[in-house]
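**Q** Curious how this folds, go ahead:
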Amino acid sequence: MSENLKSAELNINDIYDEVSDWHVNAGGTKVVAKRMSGRFRRLKWFGMSVWLIFFIGPYLRWNGKQAVLFDIPNRQFHFFDITIFPQDIWMLSLTLLFFAILLAAVTSIAGRVFCGYFCFQTVWTDVFTFIETRIEGDTPQKAMKFKSAPASFSKISRITLKHSLWLAIALLTGLTFAAWFTDVFQLWHDFFTLQASLVAWIVLGMFTVGTYVFAGFMREQVCFWLCPYARLQGVMYDQDTVLPAYDAERGEPRGKLKKGAVDSTKGSCIDCKVCVAVCPTGIDIRKGQQEGCITCGMCIDACDSIMDKTNQPRGLIRYASYKDLHHNAPPAALYKRPRVLIYSFILMVAFSGVGYGFATLSTTEFQVIHNRQPVFVQLSDGSIQNRYTLKMLNKTNENIEVSYTISGLDGATLHGIDESVIIEPGKVSPLQALVRIPDGKLQTELEHLTFTANVISNPDISVQYESIFMGPK
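**A** This is a model prediction of the structure:
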């Protein structure tokens, strides 16, 4: 029993020592990550290339119009031939739920993959630092030498070039974001002629300044202090989550190694610190999993290159789970992990809902509201009258001509709507309609009634609505 307590105390002390040795860069030191080639760097470039859709998307045309347009003033979302209206907003809610749960599911399986390869902050920071390292130096030593050098025409011109490129990217980012909500070509014209709306200028200014400051200056500090996802990641991990990890059992004790020499008393780690030099957040992965790790795998590429040079097998730093490192056991199969199963079920429900929504998306929407004040009126000739509000939404891109009829109730006649109605694209046409039944024709106090909105220009999209007719008991 005492031996177990001593062992537990030692483990706790080891954990305390490891945590106390962590170094969180609070912005006092500028991180200049060294760039190295490798499989994870190529994968990172591939992940970053997904953002080309953000810049190219607004310029895609479909039937003479912008293919994807979030037209908020007119409350319409256009996706090629599909138009989403506020009545279909539940589909957007399910889509957001799908991606939120997908993010949690991926994190529980392979850590912060989104942060490392797809997050806009990571991507824009990587591009900005790429520009900076090409102009000022790709190592902390070169960057410091450039910074401490006396002012000269060369230095000032290079700094000016760097910030000019940063601002150009920031401006393009702000303009592109605004272009998803209005016609992109008209937006360019409005900006160049200084005729853009105040909202457009505000959006451009906010995104330009935000991109320039966050990607150019704050960088990893955004991940440390502003991003809530970094705070939540811990609750999504378990012992089967695979993350970039240092194999201390193989690497320790670390020490320098002469070229061609073999020292059986030392581990595989030669303490070259290249894994630290390439980390975009400046952490030392050898000190364990930390808040700053965005699981980009750059440290794996760096370590593998050193292992190749020292003729040692790769994998000293690798994607591995806690079970793999500490219990020599492979991660549990995905179907045996409860949280993955729960995430998968929610994803399936959300995806099915969105699929159902698109499959049943209609080009018109018809609604009939029975006015209840009063429920019915008995006219002087004894006939019973009910009042209804008819609302027809045109989801097409052309005017439609609609006429209304009723059926399903013998003797019922429709009044108040004598002619067909023209409904513009994206508009709702509310009408007041009266339905009368002669005295003696109403069999019960509640009868079913069917309203039909006949689209004269396109009968295939005509629609019906089941309602009721009410009378005295």
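**Q** hey, let's count contacts and neighbours off CA atoms from now on
**A** Fine.
**Q** And stretch 64-82, what's buried?
**A** For stretch 64-82, burial by neighbour count (16 or more other CA atoms under 10 Å) applies to 66-71, 76-78, 82.
**Q** List just the nearest of those residues to Tyr246.
**A** The shortest gap between Tyr246 and any of the buried residues of stretch 64-82 belongs to Val68, at 44.7 Å (CA to CA).
**Q** which one of the buried residues of stretch 64-82 sits closest to Val421?
**A** Distance to Val421 across the buried residues of stretch 64-82 (CA to CA) is lowest for Gln76, with 22.2 Å.
**Q** The closest one touches Ile82, doesn't it?
**A** No. Gln76 is beyond contact range of Ile82, at 10.1 Å (criterion: CA atoms under 8 Å).
**Q** Pull up the overlap in contacts between the two.
**A** Common neighbours of Gln76 and Ile82 (criterion: CA atoms under 8 Å, 6 or more residues apart in numbering): none identified.
**Q** Tell me which residue is most central in the chain.
**A** By CA atoms, centre = their mean, the mean C-alpha position of the chain lies nearest to Phe99, the distance being 6.3 Å.
**Q** Number of residues surrounding Phe217?
**A** For Phe217, the neighbour count with other CA atoms under 10 Å is 16.
**Q** repeat for Val340
**A** Here the number of neighbours of Val340 (other CA under 10 Å) works out to 18.
**Q** and what of the one 4 residues further on?
**A** Counted with other CA under 10 Å, the burial measure for Ser344 works out to 17 neighbours.
**Q** show me what contacts it?
**A** Listed by CA under 8 Å, 6+ apart, the contact set of Ser344 reads Ala105.
**Q** in the host helix or strand of it, what counts as buried?
**A** Following DSSP states H and E, one finds Ser344 within helix 338-359. Neighbour-count burial for helix 338-359 flags 339-340, 343-344, 346-347, 350-351, 353-354, 357 (criterion: 16+ other CA under 10 Å).
**Q** Distance to Lys266 for those - can I get that in CSV?
**A** Listed next are those as CSV, based on distance: CA to CA, whole Å:
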residue, distance to Lys266
Arg339, 40
Val340, 40
Tyr343, 44
Ser344, 45
Ile346, 49
Leu347, 48
Ala350, 53
Phe351, 52
Gly353, 57
Val354, 57
Gly357, 62
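**Q** Widest-spaced pair of the residues you listed?
**A** Pairwise over these, using CA to CA, the maximum falls at Arg339 and Gly357, 27.0 Å.
**Q** quick one more, to check against the first:
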Amino acid sequence: MEKVKSMRNQEVSASSVDALYREADDWHVNTGGETIHAKRLPGRWRRLKWLMASVWLLYFLGPYLRWNGQQAVLFDIPNRQYHLFSATVLPQDFWMLSLLLLFFAILLAVVTALVGRAWCGFFCFQTVWTDVFTWIEQRLEGPPAARRKLDKAPMSLGKLRIKSIKHGIWIAIGFFTGFSFVAWFTDAFVLWQTFFFGQANGAAYATVALFTVGTYVLAGFLREQTCFWLCPYARIQGVMLDKSTLVPAYDEQRGEPRGRVRRDETGRTAGDCVDCNQCVAVCPTGVDIRQGQQEGCITCALCIDACDQVMDKVGRPRGLIRYASLDELEGRPTQTLMLRPRVWVYTGILGLALAGILYGLTSLAPLELKVLHERAPLYVLLSDGSIQNKYTLKVLNKTHEPISVRIGVSGHDRMTLVGADDPVQAEPGSVTPAMVFVKIPRRALAAQQQPIVFHAETRLPSGATAEAERESVFIGPDR
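**A** Down below sits the predicted model:
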């Protein structure tokens, strides 16, 4: 019996594997058995792809932008300070990071709902770096046919020279990718002075090494396999699309049946698709768009450029492959994208998150004050008949310079503040504690608890005055 069960389990396992292979065949997924050498053609979508990818230049150049004598954007993790131009965000304001993450998550959802995987096709770092790597490969090794021939050729001095130059450039790009990442977390110019002399932090060397190897392997070798098997977005994007989403699509009703163009052809009976396979040749993931929307399609629209050029040559109208919705291709009424309910829901969440971020950035005060009332004991009866409360003040200096903060208190006419004669010296980007006492004559207390307000005031290096206040309570004996 156990043997029969084992045989059945093996049959089920084998059938599952066969089903996976059949699915891969149906979806035209390259499982890594061959290297994809995509053909590169000019066109409007290729130009747009390069334009969108150029946004990543900010990643490399951003750390060198200066503001008021220091790095404009610096995530100073050791000191728990995050400098954004003139604003300094401390851990106390980290709630804005949650809103920022929510904003980008919803932005990804709304873009996907409207135009599919535009992030993957035009902005994703894996796509952009792979595109740069393959561009270098083509410049050194030639077009796809020449690259395939070189890969299969035996090793020679010429092949070794070309391959060495290519891999050397790839490794250099990976190194500067990691170096630029570290530069966002430490002063970029200081990093250049310390990194190559062995004086940088050990974490900097480890991070650069990981980024160098990761970029080299992911963009140089795994390429589209990263999108297929490592990226979770490729798996979940299917539930984010619907029949009204615009994606690069093949117009099957117009293109089928396929047939090649003949020179002596007088009247064409086949569809507009001439079965040239140029749409497959230019696809960076190797999918055939004519098989419908697939997991491997990153909606880069390069197949549209290729098909439009062929249509121009054979004298047929463009748009056999175009950005279109499933409703449009099947002849159903199309819905205006911005009138869809979930787009409005996404947009509302985006607006709230963005409003919260802007409010947080604009309301960042250079000075904050917190007050902790002593609990043991709550109050002390002095020999002169006064009631005394003890408080611990925490002064947070959000500026880049040390400041002198004067402390005051209000809320009762006969109140005396003890221990605040000298200003509190608050260090930049840190919390400075100060202990003070408040006394009120017992006969002057009208209730067991008296609300009071502590005030903090300082003059900033710029000459402006910064103030902060915090409510607390003065506690006395039961009346």
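**Q** rewinding a little: what is the aligned counterpart of the residue nearest to the centre of structure 1 in structure 2?
**A** In structure 2, Phe99 of structure 1 lines up with Phe104, judged by TM-score structural alignment.
**Q** Going by contacts, tell me the helices and strands next to the helix or strand that contains that match.
**A** Per DSSP H and E: Phe104 of structure 2 is located in helix 95-115. Using 3 or more CA pairs under 8 Å, 6 or more residues apart in numbering; DSSP states H and E, the elements in contact with helix 95-115 of structure 2 are helix 341-362.
**Q** Just the terminal-to-terminal distance for stretch 74-94 of structure 2.
**A** 15 Å (CA to CA, to the nearest Å).
**Q** Give me the contact list for it.
**A** Under CA under 8 Å, 6+ apart, the answer for stretch 74-94 of structure 2 is 63, 67-68, 71-73, 184-187, 360-361, 364, 398-399, 429.
**Q** In structure 1, which residue range corresponds to it?
**A** Counting by TM-score structural alignment, stretch 74-94 of structure 2 corresponds to residues 69-89.
**Q** repeat for stretch 130-142 of structure 2
**A** Aligned by TM-score structural alignment, stretch 130-142 of structure 2 falls on residues 125-137 of structure 1.
**Q** Distance from the matching stretch to the middle of the chain?
**A** Remark: stretch 125-137 of structure 1 is offset 26 Å from the chain centroid, using CA atoms, centre = their mean, to the nearest Å.
**Q** contact partners of that stretch?
**A** The contact list for stretch 125-137 of structure 1 (CA under 8 Å, 6+ apart) reads 32, 138-139, 142-143, 146, 158-159, 162, 165-166, 214-216, 219.
**Q** can you pull out the helices in the stretch 201-350 of structure 1?
**A** With helices called from DSSP state H, counting those that start in this stretch, the stretch 201-350 of structure 1 shows them at 220-221, 228-236, 248-251, 274-277, 298-309, 322-327, 338-359.
**Q** just so I know, which of the ones you listed lies nearest Ser457 of structure 1?
**A** Ser457 of structure 1 sits nearest to helix 338-359 of all these, at 23.3 Å, using CA to CA.
**Q** State the pair within the contacts of stretch 74-94 of structure 2 that is farthest apart.
**A** Comparing all pairs in the contacts of stretch 74-94 of structure 2 by CA to CA, the longest separation belongs to Asp187 and Gly360, at 25.2 Å.
**Q** Could you single out the nearest of the buried residues of helix 338-359 of structure 1 to Ala320 of structure 1?
**A** The nearest member of the buried residues of helix 338-359 of structure 1 to Ala320 of structure 1, counting by CA to CA, is Val340 at 17.7 Å.
**Q** for structure 1, which helix is longest?
**A** helix 153-179 (DSSP state H).
**Q** Quick check: buried residues in that helix?
**A** Those buried within helix 153-179 of structure 1 under the rule 16+ other CA under 10 Å are 155, 162-163, 166-167, 169-179.
**Q** Where in structure 2 does it align, residue-wise?
**A** Mapped onto structure 2 using TM-score structural alignment, helix 153-179 of structure 1 spans residues 157-183.
**Q** Average offset of the matching stretch relative to structure 1?
**A** Relative to the matching residues in structure 1, stretch 157-183 of structure 2 has an average distance of 0.6 Å after the fit, by mean CA distance after the TM-score superposition for structure 1.
**Q** count of neighbours near Met311 of structure 2?
**A** 17.
**Q** before we move on, what about Leu57 of structure 2?
**A** 9.
**Q** mind checking what it lines up with in structure 1?
**A** Taking TM-score structural alignment for the superposition, Leu57 of structure 2 sits opposite Leu52 in structure 1.
**Q** if we can go back for a sec, filter the buried residues of stretch 64-82 of structure 1 down to the ones in helices?
**A** Going by DSSP H, the helices hold none of the buried residues of stretch 64-82 of structure 1.
**Q** Reformat those residues as TSV; add distance to Ile300 of structure 1.
**A** What follows is the buried residues of stretch 64-82 of structure 1, written out as TSV (distance: CA to CA, whole Å):
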residue	distance to Ile300 of structure 1
Gln66	43
Ala67	41
Val68	39
Leu69	41
Phe70	41
Asp71	44
Gln76	46
Phe77	43
His78	43
Ile82	44
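**Q** who are the neighbours in contact with Val73 of structure 2?
**A** Contacts for Val73 of structure 2 (CA under 8 Å, 6+ apart) come out as 62-63, 65, 82-85, 184.
**Q** Apologies, that question was intended for Thr226 of structure 2.
**A** Per CA under 8 Å, 6+ apart, neighbours of Thr226 of structure 2: 126, 218.
**Q** Name the nearest residue to Thr215 of structure 2, ignoring sequence neighbours.
**A** The shortest distance from Thr215 of structure 2 to any non-neighbouring residue, by CA to CA, 6 or more residues apart in numbering, is to Gly174 (5.1 Å).
**Q** who's in contact with that neighbour?
**A** By CA under 8 Å, 6+ apart, the neighbours of Gly174 of structure 2 are 211-216.
**Q** And those, which of them are buried?
**A** Of the contacts of Gly174 of structure 2, these count as buried by 16+ other CA under 10 Å: 211-212, 214-216.
**Q** got a markdown table for the residues you listed, with distance to Trp135 of structure 2 too?
**A** Output for those, formatted as a markdown table (distance: CA to CA, whole Å):
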| residue | distance to Trp135 of structure 2 |
| --- | --- |
| Phe211 | 20 |
| Thr212 | 19 |
| Gly214 | 19 |
| Thr215 | 15 |
| Tyr216 | 14 |
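**Q** Nearest to Pro451 of structure 2, out of the residues you listed: which one, please.
**A** Nearest to Pro451 of structure 2 among the buried ones among the contacts of Gly174 of structure 2 is Phe211, at 55.8 Å by CA to CA.
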